[in-house]
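Undergrad: what would the 3D arrangement of this be:
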Amino acid sequence: MTSNEIINNDPTTKSLTNPKFIFVTGGVVSSLGKGITAASLAAILEARGLKVTMTKMDPYINVDPGTMSPFQHGEVFVTEDGAETDLDLGYYERFLRHSKMSKTNNFTSGRIYQTVLNKERRGDYLGGTVQVIPHITDEIKHRIRASGQGYDIAIIEIGGTVGDIESLPFMEAVRQMKVELGHRNAMLMHLTLVPYISSAGETKTKPTQHSVKELRSIGLQPDILICRSEHPISEDNRRKIALFTNVEERAVVMCQDAQSIYQIPRTLYEQDLDDIICERFGLDVPEADLSDWDNVVDALLNADGEITVAIVGKYVELPDAYKSINEALLHAGIIYRKHINIDYVDAEALGDYSDEAVVERLSHVDAILVPGGFGERGTIGKMKAITYARTQQVPYLGICLGMQLAVIEYARNVLKLEANSSEFDRKTAEPIIGLITEWLDEKGELQIRSDDSDLGGTMRLGAQQAELVEDSKLRKIYGASTITERHRHRYEMNNRYIEPLESAGMKISGYSAKQHLVESVEIPEHPWFVAVQFHPEFTSAPRGGHPLFASFIKAAITQQEKQG
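TA: Model prediction:
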């Protein structure tokens, strides 16, 4: 029985075979695109009928990325089960149709050491000396095996580059697993840079040779080399790389810079990378059909016009801080065959602009998006952008903090309240946003405290159900009365302000199913003004997009047509 017969393309069916593992490492420099390359390979293998999962192992000591600055680490991706993970897991989900990431698909050195030290404190090691080998490496191997259970193929990406001292325990664990699993069940794919020296007009293979030499010095021999380059790599250089790295020539795969990351599955497929893997693992599965990826690329590269969306945030210097939002907008553009031009607006700088200067800064955009975030910095500028969108009838999408600020802006400028969030002012007289308490008032409504007891609040994380109000724009967009979206926030809208807001023209369009907390707001009299407490960007994909972003971009197209 083949693997394809086992799963029969049913994502809910568990594989009957032990998983095969593909370990992915990188060399020379970071940011070569290990995550995108690994995800592209996963997409091809899935297209062959295999059930594929992916895991990211990060060498840093932080327990998870949840408390790390977006300037250093980029976006924090949130899984359905509420894990705060590396942004590469977003790539994994966007490239795979049938696999969702979870807490088991991302772990750090910090998480590993924390687990081992907790065991030591409990006496699990019976007083023995706790060491990197075997205790740390055993915990790593345990997590790798657990992440692959129920799948045909598990692709395991190791963050950082070969030679980093932080990643050595991961490398050693991989070395041990390759021996334990055997040649037919595990292989190593190494991503490396083949630089082009413009002054010499030559492509240099030496960095790749040294990168593989470093790998071999710790007992790892790559089975596949993915060679990243700005320029084409000649067949002579390909043969040279194969010769000096002891890698089969056909397993030296060229991956030149592409116009779109969604071209990478086709690039790898055309060099038979999936055939090499299936032969090695003894998998008898049909050929991959990548026509859906071809359609995505065609829509991207042959767009009919351009839409400009302003993202008003405080991390605009690093676009990776808004990676999932950027991709979700791109996916919506694919649906309508429009190129999405993102204008990153520094919210902190915009806060110092006069009203006239704000109009001048934003007058060219077709839509405005205010993303999530934490802290007060940049909120004045974000609210100025919201005021502009509301009063000038420009399509507006607020996400998480972008919803909370939309509510505050409306309360201040329409209701004329001195409204604020207790996140920014713990003594505010009008806490329209704050932390929920564990008790209800006499009307059965959740209340907000704005004193120091706020510190006891907990974050809503992961997938949660929301019930959409009948006749709301949001319900029409989703075409459903109940939806499930992912959350990552601590502060909520105060239910005491629902009635005055709705009396003034802002509609509450969604409530959480469990606690009846406000999930979304909209302005019916506005062409398109929707703000949500959840993060729809986390579930958008290039093949299908997301209904909320699709509706947002459609409104932007209408706005552009009105203007000219």
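Undergrad: C-alpha from now on. contacts and neighbour counts both.
TA: OK.
Undergrad: remind me, longest helix of this structure?
TA: Secondary structure of the chain per DSSP state H: the longest helix is helix 547-563.
Undergrad: now do that one: distance to the chain's middle.
TA: The chain centroid and the centroid of helix 547-563 are separated by 24 Å under Cα atoms, centre = their mean, to the nearest Å.
Undergrad: so what does that helix touch, helix or strand wise?
TA: Here helix 547-563 touches strand 306-313, helix 323-336, strand 367-370, helix 473-478, going by 3 or more Cα pairs under 8 Å, 6 or more residues apart in numbering; DSSP states H and E.
Undergrad: again, only using 10 Å
TA: When contacts are defined as 3 or more Cα pairs under 10 Å, 6 or more residues apart in numbering; DSSP states H and E, helix 547-563 packs onto strand 306-313, helix 323-336, strand 367-370, strand 396-399, helix 473-478, strand 529-532.
Undergrad: now for these, which one comes closest to residue 237?
TA: helix 323-336 (34.6 Å; Cα to Cα).
Undergrad: just the angle for that closest one relative to strand 306-313, thanks.
TA: Orientation check (axes from the mean of the first three to the mean of the last three Cα atoms, to 10 degrees): helix 323-336 against strand 306-313 gives 160 degrees.
Undergrad: how about the helices of the stretch 51-200 of the chain, start to end?
TA: For the stretch 51-200 of the chain, the helices defined by DSSP state H, counting those that start in this stretch cover 70-73, 88-95, 109-122, 137-148, 168-181.
Undergrad: I'd like the structure of this one too, to check against the first:
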Amino acid sequence: MARYIFITGGVVSSLGKGLASAALGALLQARGFSVRLRKLDPYLNVDPGTMSPFEHGEVFVTDDGAETDLDLGHYERFTGVAARMTDSISSGRVYSNVLEKERRGDYLGKTIQVVPHVTNEIKDFLHVGDDEVDFMLCEIGGTVGDIEGLPFFEAIRQFSHDRPRGECIFMHLTLLPYLAASGELKTKPTQHSVKELQSIGIAPDILVCRSEQPIPEKEREKIALFCNVRKEAVVAAYDLKSIYEAPLAYHREGLDQAVLDAFQISPAPKPDLTIWQDVQDRIYHTDGAVNIAIVGKYTQLEDAYKSIKEALIHGGMANRIKVNVEWVDAEIFDHADAADHLEGFHAILVPGGFGERGTEGKIKAAEFARTRKIPYLGICLGMQMAVIEAARNLAHIETAGSEEFDHEAGQKRFEPVVYHLKEWVQGNHAVKRKVGDDKGGTMRLGSYDATLKDGSRVAEIYGNTAIEERHRHRYEVDVKYREQLETCGLTFSGMSPDGKLPEIVEIDDHPWFIGVQFHPELKSKPFAPHPLFKDFVRAAKDVSRLV
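TA: Next up, the predicted model:
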């Protein structure tokens, strides 16, 4: 049976619970333990799939097709453990499940209440897979005291009470603000946060205190005394230059040892931190830098493209090169020449997105990269825009566009080089969709196989002709244009196994021009960079050496 670590937060949001959870998971792995990480989110959306990136950042997708919180991306990047649908749940999903059971009569006509029905549903979720790993780390979204989070806090309180003593601990993240006027770190916010947690029946075993300043011994003792934790269990979390310093930084502060002590695991296995020492070395010992433009529509919020930015950093680590990312709003090109904003970059990346806004700018970015022989990586919509650009300017299909944009406008304006996917094969069965279907969870989601063309650039990059990548999209490039586009130099170098769905396109007489329908960034890790990002950054590095 797994030991459970519940990670909660207080005082303010965005303290870094997800990063702390991921780093702790990596440290426990370094000591030889197996881990799984989970996220419990209080919002009422069934999942983040239909939420705007401006609201919630990127949507992370698992192999089995779950649309989840971006923290699951942190979990995967730090531990290498592939997240599953059972590793993410929201209040919306919990209430939806409870109401479905009530409609079916599963509760035998009883009055449905938060306690016990909602809390039992949460506890059932927590139990899934608890015989598979040594440690289950469960992060509770939001902050203690939020009204929407109360059922989750009550559920984990009950859960720890139901388990044998010593199988559950609580780790609480708080803020230690520094007041420059008095030159002091203030512990009162942490004390009040712990008091709030204690008032609902949860006593933290470990406190992780976010601070800009070193925590003096006096303040550490004060926190321990008034929050009823051991002094050794007050762990400092300082600001870092790179998130990939977190495992080593938390180890220096004694977080993993504090966890093992709380579980009374003694003697504690010695950690092997070789991987993270190498990662840190690659971050700070580089040979030059490259400048890469990300031309997108959600550039005001970097978290909207969190995995892409991290994958570029991983590609830089693999090449021992610093990657400078600049966000370029695609709508700028509605009123400006692409050269005015893209000149001087060593590579261009166009990410995914939904809707027509900004797409003409993405098409111009693809054209600029193609004609100027600058390395280009198009992801999902970024691939579709590259295909539309080639259809317009190489194949002379002047009205080439996407059916998505016609649906949005309510009128037919384009020849649909990209069309709404109505049927595809998932596993052993066919999936069918209509344009008017609900938006949530109705896309082509999760991991799918692709077959690469022998001798293609992507086959060389992957070192294989059979790959598996994660998808999240409703629209596909229409294969009926394949011959026409390939005649013009745009090769369909990756296809679904049945040959019906284009997965990858590339331009033969270009230094590096690749578009992919899937999301390779979701599988990249600092200690295992994704092959496409690794080679993309290498190509940018080659360009930088020529300038």
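Undergrad: please identify the most buried of the helices of the stretch 51-200 of structure 1.
TA: helix 88-95 (a mean of 24; mean count of other Cα atoms under 10 Å).
Undergrad: where in structure 2 does that helix fall?
TA: Counting by TM-score structural alignment, helix 88-95 of structure 1 pairs with residues 71-78 of structure 2.
Undergrad: that stretch vs structure 1, average offset?
TA: Following the fit onto structure 1, the mean deviation recorded for stretch 71-78 of structure 2 is 0.2 Å by mean Cα distance after the TM-score superposition for structure 1.
Undergrad: chain center to that stretch: distance?
TA: With Cα atoms, centre = their mean, you get 6 Å for stretch 71-78 of structure 2.
Undergrad: also stretch 402-409 of structure 2?
TA: The answer for stretch 402-409 of structure 2 is 28 Å, by Cα atoms, centre = their mean.
Undergrad: show me what residue 246 of structure 1 aligns to in structure 2.
TA: Match for residue 246 of structure 1 (TM-score structural alignment): residue 228.
Undergrad: pretty sure that match sits against residue 202.
TA: No: taking contacts as Cα atoms under 10 Å, residue 228 of structure 2 lies outside contact range of residue 202: 11.7 Å.
Undergrad: which one of those two has more residues nearby?
TA: A count of neighbours by other Cα atoms under 10 Å puts residue 202 above the other of residue 228 of structure 2 and residue 202, at 19 against 15.
Undergrad: please report how far the aligned residue in structure 1 for residue 133 of structure 2 lies from residue 248 of structure 1.
TA: Under the alignment (TM-score structural alignment), residue 133 of structure 2 pairs with residue 151 in structure 1. Using Cα to Cα, to the nearest Å, residue 151 of structure 1 is found at 27 Å from residue 248 of structure 1.
Undergrad: of those two, who's got more company?
TA: More neighbours surround residue 151 than the other of residue 151 of structure 1 and residue 248, with 25 against 15 (other Cα under 10 Å).
Undergrad: my guess is that one contacts residue 45, does it?
TA: No: Residue 151 of structure 1 is beyond contact range of residue 45, at 11.8 Å (criterion: Cα under 10 Å).
Undergrad: joint contacts of the two?
TA: Common neighbours of residue 151 of structure 1 and residue 45, using Cα atoms under 10 Å, 6 or more residues apart in numbering, are 51, 52.
Undergrad: tell me the centre residue of structure 2?
TA: residue 73 (3.3 Å; Cα atoms, centre = their mean).
Undergrad: residue 419 of structure 2: what's it in contact with?
TA: Residue 419 of structure 2 neighbours (Cα under 10 Å, 6+ apart): 401, 402, 403, 404, 405, 474, 475, 476, 477, 478, 479.
Undergrad: among these, which recur in structure 1?
TA: Of these, the contacts whose aligned counterparts also meet in structure 1 (both residues aligned by TM-score structural alignment, their matches' Cα atoms under 10 Å) are 401, 402, 403, 404, 405, 474, 475, 476, 477, 478.
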